[in-house]
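Visitor: Could you work out the structure for the sequence below:
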Amino acid sequence: MSQSLSRRQFLAATSAACAVTAVSPGSTKAAAATDRMKVGFIGVGGRGGSNLRAIEATGKVDVVAACDVDNRYVDQVAMRHPGVAKFSDFRKMYDAIGKDLDAVVVSTTEHTHAYATMPALQLGKHVYCEKPLAYNVYETRRITEAAADGGVVTQMGTQIHAGKNFRRVVELIQSGAIGPVMEAHVWVGRAWGLQSEADAKANKDRIFVDKRPTEAMAPPPNIDWDVWLGPAPERPFHEVYFPGPNWYRWWDFGNGTMSDLGSHWNDLPFWALQLDAPQTVEAFGPPPHAEIAPASMSAVYQYGPRGNQPALQMTWYQGSHKPEIWKSGGIPQWGSGVLFMGTKGMLLSDYNKHVLLPEDKFADFEPPEQFIADSPGHHAEWVNACGGEGTTGSPFSYAGPLTEANHLGNVAYRVGKKITWDAKNMKCVGCPEADPFIRREPRAGWSL
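Guide: Have a look, this model is predicted:
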């Protein structure tokens, strides 16, 4: 194919763009390969518990600290790891044993990611942080810069990035299988956010809510509510916020479906098309709610040319919003997917499978020779890299710009107008009303 690159040409031209950060003794604080890594886990229930078990399963770490606002989860870890240091407040964990740790795993709620991660980076510790990397653009940029300054091994928890399917799709796109891509569409069926009561029932939501509750509830005795609030504005405990995933809906704690699933689904075009900061973003949906993210919305991103790739329009859809080609039956109507539209055809992918379209045109197509190595597993990548072996697929140098771009979709939605993004200065040009959505002042007692 005339648009194709040889494997050697591709690796030479785009090794940095594949979002893997090499680990070398001169540039990182990697532990010796024979050392067992001493790891502190912040957030050990739910997703955090899964991360702990996956990292523990590598057989290369010692679990030395467990921290969670729910003391039941901490006690469960202590039963399996007698002698583990127990905390409910990660600030106290860092004060007590931060210098003794080799690495930290952060699996808290979105609004405390940056605050739990920053101390580790400043101490020169390796970090695995769940997605999204941070709560807003400003916090994300601070974490990205601190990771670069610290020279440590990092990984954001986009586990599907390590799957074989995404790697084969990236190879197809970057080797020119469908020609230059000038249009991409990403859609997800999940609709965490403000929705009608009928839709809430249809989606089997346990709690329907369309406004902040006025009554207070007593927090369960096992919960440290003040620490859970962290840098967010003060408010009484209520079940509409806690436990997860209820908090995802509320702007003070999360950023809805975009922030959650955008980290996974936008990862594929971001990687395959070597994206970074968008030039403009415009969003569409119901009128923005002051406190609750939308269930359904869409956002259109404009990117300029990148190397030998043309300008690109990428559109995100969530909930009831779908691409026109999907609604008209022009492609298989997968519930969630990524569609690349090139000059020679299309590629449709989800997490586990992909197809070149139209299928009859590609019936005899021979895929390129594999040039992206298979992963030992998303968690194993990070553990191995901390020990000086291999690389991570979603280091903060890559995950940071991805997270920022996702946040900008919500910024455009909340201001209700097309934004022009000045990435260097973290400003929406001529749109000062966007500033509070890019950066917020934390609650007293919390700072980066």
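Visitor: going forward, measure contacts and count neighbours with C-alpha atoms only.
Guide: Fine.
Visitor: Downstream of the top helix by length along the chain, the next helix or strand is which one?
Guide: Longest helix in the chain by number of residues (criterion: DSSP state H): helix 396-415. Using DSSP states H and E, the helix or strand that follows helix 396-415 towards the C-terminus is strand 419-422.
Visitor: helices or strands next to that following strand in the packing?
Guide: Strand 419-422 sits against strand 280-284, strand 427-428, with contacts defined as 3 or more CA pairs under 8 Å, 6 or more residues apart in numbering; DSSP states H and E.
Visitor: tell me the most buried of those strands?
Guide: Most buried of those, by mean neighbour count (mean count of other CA atoms under 10 Å): strand 280-284, with a mean of 23.
Visitor: Second chain to compare with the first, below:
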Amino acid sequence: MRIAFVESPSATGLSLAGRMDGMRSGVGHRVTRRGFLKRAGLVAGSVVGFPALVPSTVFGAGAPSNMLTMACVGVGGQGSGNMRAFHGSKEVRVMAVCDVDSSHCEKAAQAVGLGKEACFRDFREVVGREDIDLVSVGTPDHWHVPVSIAAVRAGKDVYCEKPLTLTIAEGRALADEAARYGRIVQTGSQQRSSSNFRLACELVRNGRIGKITEVTVGIPGNNRTCEPTWEPMPVPPELDYDLWLGPAPWEPYHKQRCHYEFRFLLDYSGGQITNWGAHHLDIAQWGLGMDDSGPVEVLGKGEFPTTGLFTTATKTHFEVVYANGVRLTCATGGSGTRFIGTEGMVYVDRGKLQTTPEALAKDTIGPDEIHLYESNNHIRNFIECVKTRKQPICNAEVGHRSSTLCHLGNIAMLLKRKLQWDPVKEQFVGDRAANGMAARAMRSPWRI
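Guide: Predicted coordinates:
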């Protein structure tokens, strides 16, 4: 499935139009799993192409010639951490900070020595500026692709937090646009820039544990709770709530809808599947050599809330099967990625590498064996690739494919049935309802 963005006279060339006009919920209305599925059905069959566009090659004039200039969009939590990492690199000058929450924006600007004049609410004010080379995207998930595509179309290279996308169709759109523009896009799945994850995947790829038969991935459960009933709350004066919602359906404000907890509402994210699956499922894809592909079958049986504000799975369990017969299971509980082969096992998590036989963990990959992309610093890898134009370790295509695996799991769990997936055409086989969930309708004035 493809998403189409229509050309606009705006500086970014981005205009998104939706079919969510007027679809306002009643006060305190709960979006149930059933309601979410009905929404998803609105977009079945939306397939169109992109206009050809020419990228800008103008570098910023507001910094010394050896410095790259950056705008940071979304600077709460991880976005702020990324901003500080870029600032600390001494090769990037942060020139603009953008957030729909002015308190976040001002705090972030101060952290990198900027004043209020460098603070903006609307990303469209900064991504098209000629004095900006790079854009860091640290927004909630439902804004990742709209902001990234706007930046790419404006000729910027992009560092976007994981999960790269909210939907499968968005991911295909961003990967295609990055390729069309010749832009560097790095996905923030930074485990690929850790030596123990790389070694684990090299051991697997070089046959150290024989033929792979099974992969298991553990992710956390929902670590936030909400009341069984909820009432709308006044919007804080520092928050532009309408812009925070952006392309998502309109819903009354509640503090647990925004900031960290957005991860647990399907309108904005995919729960812990996309939050942590974008790390551990990404490593599974890397180890299996599936960075440009995916499984052919998925079956889900997760559990979803029946009361309260949150709508993402409280208990995750889904299985996928690849064309080569490898079965991958992702479930709530534990953490990390375990590869099981006919001759051994490799388990990897942050700061941990365990193998059977045990001596494998200290093995050396020979000069004539498969050596995977080596990066020891995710931020640094992005900066180097901006300069050399080499693809980064977790580029848009890789980020899209790993995000797709997460989305497949969520879709299968929501539909509660086995689905056949074509990783070449990137669509479900003979299942209109499932294909309808590969994209989302967007609230006016944003369009697909």
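Visitor: TM-score of the superposed pair?
Guide: The TM-score (TM-score structural alignment, normalised by the length of the first structure) is 0.79; 382 aligned residues with a CA RMSD of 2.6 Å.
Visitor: tell me the average deviation of the longest helix of the first structure from the second structure after fitting.
Guide: On superposition with the second structure, the mean distance recorded for helix 396-415 of the first structure (mean CA distance after the TM-score superposition for the first structure) is 0.9 Å.
Visitor: which stretches of the stretch 201-350 of the first structure form strands?
Guide: All strands of the stretch 201-350 of the first structure, identified by DSSP state E, counting those that start in this stretch, fall at 280-284, 297-303, 312-318, 337-342, 346-349.
Visitor: And those strands: which comes nearest Pro221 of the first structure?
Guide: Closest to Pro221 of the first structure of those, according to CA to CA: strand 312-318, at 36.6 Å.
Visitor: Could you tell me where the closest one falls in the second structure?
Guide: Mapped onto the second structure using TM-score structural alignment, strand 312-318 of the first structure covers residues 326-332.
Visitor: tell me which residues of stretch 64-76 of the first structure are tucked away?
Guide: Neighbour-count burial for stretch 64-76 of the first structure, counted by 16 or more other CA atoms under 10 Å, picks out Val64, Ala65, Ala66, Cys67, Asp68, Val69, Asp70, Asn71, Tyr73, Val74, Asp75.
Visitor: possible to save the residues you listed as CSV with distance to Asn266 of the first structure and secondary structure?
Guide: As requested, the buried residues of stretch 64-76 of the first structure are exported to CSV (distance: CA to CA, whole Å; DSSP: H, G, I helix; E, B strand; the rest coil):
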residue, distance to Asn266 of the first structure, secondary structure
Val64, 35, strand
Ala65, 33, strand
Ala66, 32, strand
Cys67, 31, strand
Asp68, 29, coil
Val69, 31, coil
Asp70, 32, strand
Asn71, 35, helix
Tyr73, 32, helix
Val74, 33, helix
Asp75, 36, helix
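Visitor: Tell me where the stretch 151-300 of the second structure has helices.
Guide: Listed in chain order, the helices of the stretch 151-300 of the second structure (DSSP state H, counting those that start in this stretch) span 168-181, 195-205, 241-245, 272-288.
Visitor: so which of those is the most packed in?
Guide: For the helices of the stretch 151-300 of the second structure, the largest average neighbour count (mean count of other CA under 10 Å) is found in helix 272-288, namely a mean of 26.
Visitor: For that helix, give me the average deviation versus the first structure.
Guide: Superposing on the first structure and averaging over aligned pairs (mean CA distance after the TM-score superposition for the first structure), helix 272-288 of the second structure comes out at 0.8 Å.
Visitor: Quick one: the residues in the first structure that that helix pairs up with.
Guide: Mapped onto the first structure using TM-score structural alignment, helix 272-288 of the second structure covers residues 257-273.
Visitor: just checking, what packs against the longest helix of the first structure?
Guide: When contacts are defined as 3+ CA pairs under 8 Å, 6+ apart, helix 396-415 of the first structure packs onto helix 137-150, strand 154-157, helix 256-265, strand 280-284, strand 297-303.
Visitor: In three-state terms, how would the residue of the first structure positioned farthest from its centre be classified?
Guide: For the first structure, the residue at maximal distance from the C-alpha centroid (CA atoms, centre = their mean) is Asp364, at 36.2 Å. At Asp364 of the first structure the chain is in coil, as set by DSSP: H, G, I helix; E, B strand; the rest coil.
Visitor: Off-centre distance for the longest helix of the first structure?
Guide: The gap between where helix 396-415 of the first structure is centred and where its chain is centred comes out at 10 Å by CA atoms, centre = their mean, to the nearest Å.
Visitor: So what angle separates the directions of it and strand 312-318?
Guide: For helix 396-415 of the first structure against strand 312-318, the angle by axes from the mean of the first three to the mean of the last three CA atoms, to 10 degrees is 70 degrees.
Visitor: Could you provide the helices and strands packed on strand 419-422 of the first structure in CSV, with additional columns for distance to Ala216 of the first structure?
Guide: Output for those, formatted as CSV (distance: least, CA to CA, whole Å):
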stretch, distance to Ala216 of the first structure
strand 280-284, 34
strand 427-428, 37
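Visitor: Ok, which of the ones you listed comes nearest Val169 of the first structure?
Guide: strand 280-284 (25.3 Å).
Visitor: Could you tell me where that closest one falls in the second structure?
Guide: Mapping strand 280-284 of the first structure onto the second structure (TM-score structural alignment) gives residues 297-301.
Visitor: can you check stretch 60-75 of the first structure too?
Guide: Counting by TM-score structural alignment, stretch 60-75 of the first structure corresponds to 91-106 in the second structure.
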